[in-house]
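K.L.:
below are the sequence and a predicted model; questions follow.
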Amino acid sequence: MPRARIPHARVLASADSPFLSLPPPFLAPRLLHAAPFPPPSRTASAKPSAAATACAHAQQKKEQDSFCPRRSHGASGLIGLRYAHISAFAHQQTRRYATDSTPLVRGVDSLPQMSRTSRARRVPKVLSRVPTASLHRPPPRSAPDVIRKVPSKTKTPTSATSHDERLMNLRRRRALATERRRLDIMLSYEPDTGDAALMQMGRYRTLQRRLYNYSRTNPTVLDMGRPDEPLQSSRLLFRAFAGVARNLYPGARRSSHAIKINHDPRTKLWLSHIFRETGIQEEEPVWNNWMALEQGLRQTSWPRMLLYLVDRKPDRALQFLRVIARDPSLEVNPPILADTLEILARRYIKGEMQGTSKKSTFVPTFCHIFRQYLADTKPVCTQDLLLSIARLAHAEDLKLVYHLIEDKVFWGYDTLLHWANTFGKLGEHKYALFCLEKIVRIGNSSAGKQDLVARERFRWSCALILRESVSNGQNYHMTADIVAQFLKLGVKLDILLYNVIMSNAMEAGDYSVAFRVFSLLEENGVQPDKKTYSILLHGCSVAENPPMFRDFAERCQKKALEWQDPWLASDCLYYEYICHHNHSEDMEQVYSILHRTYSKFFAHERLEWISAGYNRTTQRLAMQRELKSESETSDQGSLFEPQPLLEPPTVAIYIMLQTEIQRAMAISTRHVWDLYLRFRLVVRERQNPLILELARNPTVWNAFLFAFCKKQQFANASHLIKSMPSPNIYSWNIFMQAFFKTSQIQAAERVYHIMQTRDVQPDQFTFGVLLRGYARAQRAEKIGQVMERMDNEKQLHPAMLQALSRMRDRESLMRELEQGRLRKETAEKEKVEREEAEKRGRWELPRFKPLVSLSPRGDVEL
């Protein structure tokens, strides 16, 4: 068919040429003429043919109306329909100058679920010759003669954005299905399924909030200014609390759409009146301003104000909550208070209100509100609120809170387990056992109780309680009673609990009990694991006479080679270090023994830099030949059986480096400095990952510092402590003790001052260093000041008593000690009084003045 004659040939030129389809900005007014093909009138009664209908289907009627002016033209209606997409496409090339982001023609890449062949059939041939990127430019809002270049405010969706949306929707659907299953399980146990009764239950409200968040398919805007009736029982207020809670939980925020709350504009005016000229801790002025409002206004407006504060001003929410809880004229809905406390507790845990509101007053506020409003409705508190209370309560307040809510709230399995863990970390094993007993009583049958006790989380809680019961070096005698309580609950002792029992015995020095328990493992059908041998071997290493456990150490070496466990091998290496370092004067012999033990387990490549200055290659090869010959001739070949060498942990590297430092100290101070330079060079080259990891810890630097100070190389020690990544308290103690031993009192005091200026808190060893140094210098006036900072147990230590016995002026010493004792008793008494006053300030509610008389109209008319 011959081509139709079309005026304005520039249109076809723009459509056929990809170069002209992207004109520069100064050509835009000439190329953006209106389309010469008018669309058919919407009022036309004649129906087009099938071919014309198929061509017109490629463009939406709205887009035709936007780009094709309604004016008569010489071309027929069929020609206009046939070439309508050409004129539309011509305008498509200039859409980068448009101001609207609505697409005109869907690009080839945007056609969903279509193969390449089907896409080619659906897209016109004219479109297929033009770059795809030009198909996504937004159209103008109208068809003016001149279009200005205005940047679009709407971002074009990218593939990454669409991917994030699909991922979010996938997570949302999964979370929605999970919460629905949880709700069905919960409702199956509830006899009363009425909405009013269920809304009094914290579990139900939590599930409903999550269901509301996950069921929305688009962002939501909640308008809180529309209804004028009270919001205490409305669904709108419940959804608003769901929107506030969504932002506090990362999982809900990633898996649901955003919720924006448009608060009542009157709320801000009411609150500005209530909080005018009041501090964050002032409650009486807030109370007076609140009571100045008309009673009806207070009753209808307090939910809106509380919601606004929780959402926008959370630092004022607790202050407002403490005020309205004292107003006897309010009719308060307990679920609103419980949900508010949950949100505020979550904000405190996330650290969003630090420095603006007292965190210590939250738990007492919860207790006051609980007694007054929440205690009568047992399941009103949510499980998240109870979990947060355990995290926010002071150690001395946690038992008081537990006694208050013990039988007045609904306890979930995980909530009780969390409280048991919290009590266990505080060393309160009795209360922790109370929580475990409550968990067992949840089960309705013996099988159900056994299932609750057999869970891994329950066993780990038992191990935590048993371990922390002796964390302060006391209450070891309670281990047997705690284990007996576990057995009454139905707990079966496994290797985890056995390891804790043996660890407690080893720390207490009860080696006979530890090895007796170890011998009973096989009788009870329990196999020891790697941690079992490590616990026992470490206890043997810190014993008074480590060589007496030589047989067990050799057994641990066999297990380390059999299991290929680098940490158990490191414990074996440490045992050898302790045995020979404290009982041998020949460092070459100690060096040889430790290198031989090291060669059994680990490769020497990580230690090549240490032997660079000592020519140890020949000795290392001789050790390897010796080990090989022993493996061939020994009857117990399993001990020296060739095994693949392990990658040494940083602990093993540190032990060998410590041995090298001590060996260098036995030779000369120059060797220590050379070893330090090689270590620093290896750290700077960053080619040895184990050395880099070891250098991040100040311990290895302290080993060099101790060597320099012991040899009185203070210049090298000063250079080292300046170049250390982060000196700790042990670094300063070593440095200060070296100056005291050389009678450089002013230098030692200068080190102590530098330590304080760097915010490094002194420990009891620091005071011991000061006391011994001042006793050596006969400074009685300083000893009294140090003694009042020391613990009573440290004062009676034999080293402290021996240092004081060197004082020649006993009369001055006794006078200073007595004055220090009096100052210490006074400081302790003041500390106790401050703690009691602080506790009373937390728990006592402020005594407000009597209720003021209200004016008929109120002070605020809004």
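P.N.:
Cool, the structure landed.
K.L.:
going by C-alpha atoms from here, please, whenever you check contacts or count neighbours.
P.N.:
Will do.
K.L.:
residue ranges for the strands of the protein, please.
P.N.:
Listed in chain order, the strands found in the chain under DSSP state E are 220-223, 259-262.
K.L.:
got these as TSV, with mean neighbour count columns?
P.N.:
Listed next are the strands of the chain as TSV, based on neighbours: other C-alpha atoms under 10 Å:
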stretch	mean neighbour count
strand 220-223	14
strand 259-262	17
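K.L.:
included below, for side-by-side comparison, is a second structure:
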Amino acid sequence: MRSVSLRNARSTASATSPFLPFLAPRAFAEVQLHTQQDERSHIEQKKKSRSAGGNVSAWNGKERAALGARYADIFSFARQQLRSYSTKGSGGALPQTGGRVPRRRFERNQKFKVEQAENKEKSANPHRVIHQVASVRAIPGRTIRKMVSVWGRVVPWRTQGFERFSTHLQPGLGVHSRRPARRNPVFISDGRRHRRLKLIRKSLHAYRCYGLPKVRKGSKMMDGRYRSLYRRIHALSAPKVRTLSLYEPLDTLPGKYITTAFAALDRKVYARLSRRAHPIYLRHLPDCASWTASLFSSGAATEPDQVWRHWNTFDEEIKERYWPHLLIYLLEKFPHRAQHFLQALTHRPSVESLDLCIIADAFENLARGYVNRSWKSVAKERLQESKDQFIPTFYHIFREHLAPYQRICSQDLIFCVAELASLEDLRRMFELMKESDTHIGHDVLLHYTNKFAKFGDFEKALSCLENIVKGAANNEARVQLANEQKFRWSCALTLHRSMMNKDAYHETTGIVATLVGYGVKLDILLYNVIMHNAMKAGDVDTAFKVYNTLDENGLKPDKVTFSTMLYGCTMTADPVKFNDFADYCAETAKEMKDPWLAADYLYYQYVRLHRESRNTETTLGRSQQILQTYLQFFSPRPLEPVWAVNAASSRAGPNGILTESTFMDPPPMALYIMLQLEILKVSSIDKEQVWTLYEKFLELVITNHDPILSKLAKDSIIWNAFLLFFCRVQHFERASQVIRDMSASGAQPNVYTWNILMQGFFKNQQMQAAERVYEIMRSRGIEPDQFTYEVMLRGYARAQHVRRVGEIMEHVNEEERLDPKLLQDLARVHDQRRVLHELEKARVRREQKKEKAAKAKEERKKLRWAPPEFAPLIKPKEVVDGEGGLNLKPLIDPGSRPGFRFVSVFKSRAI
């Protein structure tokens, strides 16, 4: 039995919020002066409110006794005002002032009248089903025996079919609320809609002229790009809100209805389309809710085999005529369950009227929804699980059904597959598409190139580039295609990401030769990447050889070239050798007015300071030189309050090199270098002055003294500099204050922050505090790095905790275990025999853990990529032969015709 719901409950609840806080004092003051005349006027007001659609007595019976009749008048007045903005009113008593269009619930006797009117209207005009939202709710044109209530919604009962509403069905799958969902008014600019519609129609015309001739005649709907453009036109061409009724079976439903339904679904997963096109509301069959409950009766853990078994219990007529209705219903209501239904729908035996275009469009809608994270109502756990299983599901169905049709998948679907796939998934899908000769457009192939390049698989990236240049008509077109800007950027990304592994540096020459073979002309972009790879690999000579050949090839180095070379020189073991080149970069930075190149030169000077600082006098001398370098390029305005704190930081003028108007704004990294230098200078004179310097810095951040300094404060690097100093001098109370101020300023502590604090406690022999820092770091979701384990290992070795040394050694990689400083710390442990024993146990545990992790990964991989196992629906009968043994009766007699068949066909429909 349906529970009683309060009419106009929302407006009543809303009326208590905006009016009562202001009118309650006056109401309580006047309630004592209420007379019989007021009571009679209240009764008249009550009648008027009831005639306007209100329900005062149903809600205000108890409130009138407590607050008085005056309070009830306030409720009535507030409710009438709010209803004028939310509904149309009743009988013209209240004027319509805007807002949403209502869809009220009708009584049962009214539903029969509406059904009769709809049947007459359909007989007069059978093709009109798409109509405006303001029309009344339609009832399917079927014979209604009686009305039943299913989960709070009145739906017609059909005598045909299976038993639909059993007691074990789970409520909530149909998500039918007791009142229609509110439709907020959506403002769509007609100008933007018409402009976008014009572009789509132009693209469709161009595709019909150049793209469709390549497709076989009579099967243009088998082309995914054509269907995508056609759906966009359906979505953008409507001048107002529409409602699409999907009540007719598949064999009588025009093809444009399915296209319009997917256009309505596309509006939910494409943000731009939702801003340009009017909404299309789908009116599903009431049976879809019960069908969904029957399919997924096992709950969230339903397996594909169970869904397939439940699907085969349906009547053949329902399966053949209404499977698109159920699929569209799942895509709109339960997208995380649609994949299981697609698996059951495409498994043999299935429906004979399987339209592969609908299957491909369903996968496109799912893929774009996963990429754009469009479904906010689905739980994150279920959505993530369905998202992880999307690529294997699409892989198996594509291989079995969609692969023979080269253009059935739209380019957006192929694009989204690359976005959702990991490296291994992308390799499998690309190989399958390559074997089936699937059509992949030029831009999508470039996207696949970029994805493979970002993963570091330069071989697959080069294969994608090769497929692009092979499509050129002649050699001249191939060279022109290979030198487009997008193509060159993909080549540069492939060459750059090939250095994800430093051991692959020797592949750079081969990659460059391959690109030149494709017809690519090396420009300054590719030369910069070649020099970057050489510097990253430590091959400085090769980098300068390439740099010297730029003039010979008619190219000029840009600011990226100088920054790449200067940074590579800074990272060498002896940066002093490149002092002349660094000075030349400084002059170039002044000419180009490039603040980042000037910051690179400032960093070069800072690294030289650390390499050459042997005593305090040398450090102060070099710091003054770095200060002069800073004042040659950047404005002193952000750091003047900091320099004013310490008298020793008195700066010299810029020596007439630059004027105040020609100063460049320093990048955040330049300010960090100067603040780090200031900490070094102040600590060498008086360590207590560092806290004064920190307080001044905090004041500048809080007061937002300079936007560049505030931007630097959003990064944890400058806070870590102060934290490192306080941990070194064992001022842990001030170090804790730095962490609190860091979080308050918007810079979250990272793994380096906790490593610094943990190292300070270990050096101070405070083992419990260091372990507590490690626990806090893990509780905040920050994964420890190798330096974390190295700090812990050295701390436990100095504290003679041998057992903990063995436990930490499991997480240290091979390179760190061979570090001379770490071996020296381990040699300080007194019980070396026990150390060796613990290290051997750690090695065994590490190998076992690695082997176990590899097996678990392999099992997950097999389980994820294994095709779904469907148990046979018909089991063979066991009979006993004449000799007393068991014999299996064949399922199908030899020479007989099978009882079921599976045919995948495309039904051409008139557009």
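P.N.:
Yep, it's here. Note that the coordinates shown come from a computational prediction; the quantities given were computed from them, not determined experimentally.
K.L.:
TM-score of the superposed pair?
P.N.:
Put the two chains on top of each other and the TM-score (TM-score structural alignment, normalised by the length of structure 1) is 0.77; 701 aligned residues with a C-alpha RMSD of 2.8 Å.
K.L.:
make CSV out of the strands of structure 1 and add distance to Phe740 of structure 1.
P.N.:
Converted to CSV, the strands of structure 1 look like this (distance: least, C-alpha to C-alpha, whole Å):
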stretch, distance to Phe740 of structure 1
strand 220-223, 70
strand 259-262, 66
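K.L.:
out of those strands, nearest to Thr156 of structure 1?
P.N.:
For these, distance to Thr156 of structure 1 was read as C-alpha to C-alpha. The smallest value, 21.5 Å, belongs to strand 220-223.
K.L.:
how much does that closest one stray from structure 2?
P.N.:
Following the fit onto structure 2, the mean deviation recorded for strand 220-223 of structure 1 is 1.4 Å by mean C-alpha distance after the TM-score superposition for structure 1.
K.L.:
chain center to that strand, what's the gap?
P.N.:
Counting by C-alpha atoms, centre = their mean, to the nearest Å, strand 220-223 of structure 1 is centred 31 Å from the centre of its parent chain.
K.L.:
same thing with stretch 822-842 of structure 1?
P.N.:
34 Å.
K.L.:
check stretch 212-228 of structure 2 too.
P.N.:
When C-alpha coordinates are averaged (C-alpha atoms, centre = their mean), stretch 212-228 of structure 2 and its chain have centres 32 Å apart.
K.L.:
got it, and stretch 771-783 of structure 2?
P.N.:
27 Å.
K.L.:
quick one on the thing from earlier: do you know which of the strands of structure 1 lies nearest Tyr189 of structure 1?
P.N.:
The closest of the strands of structure 1 to Tyr189 of structure 1 is strand 259-262. By C-alpha to C-alpha, the value is 31.9 Å.
K.L.:
what sits against the residue most central in space within structure 1?
P.N.:
Among the residues of structure 1, the one closest to the centroid is Lys350, at 9.3 Å (C-alpha atoms, centre = their mean). When contacts are counted by C-alpha atoms under 8 Å, 6 or more residues apart in numbering, Lys350 of structure 1 touches no other residue.
K.L.:
roughly how far apart are it and His263 of structure 1?
P.N.:
Using C-alpha to C-alpha, to the nearest Å, Lys350 of structure 1 is found at 24 Å from His263 of structure 1.
K.L.:
same check on Glu554 of structure 1?
P.N.:
Separation of Glu554 of structure 1 from His263 of structure 1 (C-alpha to C-alpha): 74 Å.
K.L.:
more crowded one of the two?
P.N.:
Neighbour comparison, Glu554 of structure 1 and His263: the larger count goes to His263, with 20 against 13 (by other C-alpha atoms under 10 Å).
K.L.:
that one pairs with which position in structure 2?
P.N.:
The criterion is TM-score structural alignment: under it, His263 of structure 1 has His284 as its aligned partner in structure 2.
K.L.:
that match: what's it in contact with?
P.N.:
For His284 of structure 2, the set of contacting residues under the criterion of C-alpha under 8 Å, 6+ apart consists of 245-247, 325, 329.
K.L.:
can you rerun that using 6 Å?
P.N.:
Neighbouring residues of His284 of structure 2 by C-alpha atoms under 6 Å, 6 or more residues apart in numbering: Leu246.
K.L.:
again, but for Arg232 of structure 2
P.N.:
Contact criterion C-alpha under 6 Å, 6+ apart gives no residues in contact with Arg232 of structure 2.
K.L.:
so what corresponds to it in structure 1?
P.N.:
In structure 1, the residue paired with Arg232 of structure 2 is Arg210, using TM-score structural alignment.
K.L.:
please apply the same query to Glu838 of structure 2.
P.N.:
Aligned counterpart of Glu838 of structure 2 in structure 1: Glu816 (TM-score structural alignment).
K.L.:
its match and Met800 of structure 1, how far apart?
P.N.:
Distance check for Glu816 of structure 1 against Met800 of structure 1: by C-alpha to C-alpha, it reads 16 Å.
K.L.:
what about these two, which has more around it?
P.N.:
A side-by-side neighbour count of Glu816 of structure 1 and Met800, using other C-alpha under 10 Å, places Glu816 first with 19 against 16.
K.L.:
how far away is Tyr604 of structure 2 from Lys850 of structure 2?
P.N.:
For Tyr604 of structure 2 relative to Lys850 of structure 2 (C-alpha to C-alpha), the value is 42 Å.
K.L.:
more neighbours: which of the two?
P.N.:
Tyr604 (23 against 12).
K.L.:
residue in structure 1 paired with the more buried one?
P.N.:
Counting by TM-score structural alignment, which is the criterion used here, Tyr604 of structure 2 corresponds to Tyr575 in structure 1.
K.L.:
for Thr508 of structure 2, same thing?
P.N.:
Residue pairing (TM-score structural alignment): Thr508 of structure 2 is matched to Thr479 of structure 1.
K.L.:
neighbours around its match, how many?
P.N.:
The local packing count at Thr479 of structure 1 equals 18, with neighbours defined by other C-alpha under 10 Å.
K.L.:
which helix in structure 1 has the most residues?
P.N.:
Ranked by residue count and defined by DSSP state H, the top helix of structure 1 is helix 810-843.
K.L.:
name the residues that touch stretch 422-441 of structure 2?
P.N.:
Residues from elsewhere that reach stretch 422-441 of structure 2 (C-alpha under 6 Å, 6+ apart): 403, 406-407.
K.L.:
list just the nearest of these to Gly191 of structure 2.
P.N.:
Nearest to Gly191 of structure 2 among these, counting by C-alpha to C-alpha, is Arg407 at 33.1 Å.
K.L.:
what's the closest one aligned with over in structure 1?
P.N.:
Matched across to structure 1, Arg407 of structure 2 falls on Pro379, judged by TM-score structural alignment.
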